[in-house]
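Student: starting from these lines, generate the structure:
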Amino acid sequence: GRSYTEQISHVADRPGHDKRYAIDASRIGTELGWSPRETFETGLRKTVEWYLANEAWWRPLVMEKATARRGLAG
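Tutor: Have a look, this model is predicted:
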């Protein structure tokens, strides 16, 4: 019955927590000679462009999931 805002509980940051999610890909470059073909910016641009160009593919999936989440699926 409470609002979402009232349900938020803030916790203290854990030391080193963010380091766990920071990827150091230097080893794959050094050992395997691999490097990405895309930068973050070009990859993000291409991803957004794909979603804009392929809405007929992904829109039904989003709608299906949203309907099921509300318990309205048949």
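
Student: can we go C-alpha only for contacts and neighbour counts from here?
Tutor: Will do.

Student: now do the contacts for residue 59.
Tutor: Residue 59 makes no contacts at all, as judged by CA atoms under 8 Å, 6 or more residues apart in numbering.

Student: cutoff 10 Å now
Tutor: Residues near residue 59 by CA atoms under 10 Å, 6 or more residues apart in numbering: residue 51.

Student: compare with the first, here's sequence two:
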Amino acid sequence: MGINSESEISANLQIGPTTLGMVRIYVAGDGIDLPLDFDPDEAEEIAQELRTAAAGARKMAESAKSKKK
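Tutor: Here you go, the predicted model:
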């Protein structure tokens, strides 16, 4: 499975600070229990990657809409 493959798997995502000063991304679902801890600088890099990916996805969606017209 790649980043562009659709899936029927569902999971819950929680993001927040830990008492140790880390940022935790916690993924939980059927058979999945995955805590991922990042220092604040890494978390900000991930946040920027998410914003960049969202902007790219928005452009792709707009492009696909304009092709349908």
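
Student: can you calculate the TM-score here?
Tutor: Overlay of the two chains. TM-score (TM-score structural alignment, normalised by the length of structure 2): 0.30; 26 aligned residues with a CA RMSD of 2.7 Å.

Student: now do residue 69 of structure 1 against residue 40 of structure 1, distance only.
Tutor: 32 Å (CA to CA, to the nearest Å).

Student: count of neighbours near residue 11 of structure 2?
Tutor: Counted with other CA atoms under 10 Å, the neighbours of residue 11 of structure 2 add up to 13.

Student: what of residue 38 of structure 2?
Tutor: Residue 38 of structure 2 has 16 nearby residues by other CA under 10 Å.

Student: distance of the most centrally placed residue in structure 2 relative to residue 65 of structure 2?
Tutor: For structure 2, the residue nearest the mean C-alpha position is residue 50 (6.3 Å; CA atoms, centre = their mean). Counting by CA to CA, the separation of residue 50 of structure 2 from residue 65 of structure 2 is 22 Å.

Student: same question for residue 11 of structure 2.
Tutor: 29 Å.

Student: swap in residue 49 of structure 2?
Tutor: Using CA to CA, residue 49 of structure 2 is found at 24 Å from residue 65 of structure 2.

Student: likewise for residue 59 of structure 2?
Tutor: Distance of residue 59 of structure 2 to residue 65 of structure 2, computed by CA to CA: 10 Å.

Student: show the contacting residues for the closest residue to residue 26 of structure 2 other than its chain neighbours.
Tutor: Spatial nearest neighbour of residue 26 of structure 2, chain neighbours left out: residue 35 (4.4 Å); criterion: CA to CA, 6 or more residues apart in numbering. Neighbouring residues of residue 35 of structure 2 by CA under 10 Å, 6+ apart: 13-15, 24-28.
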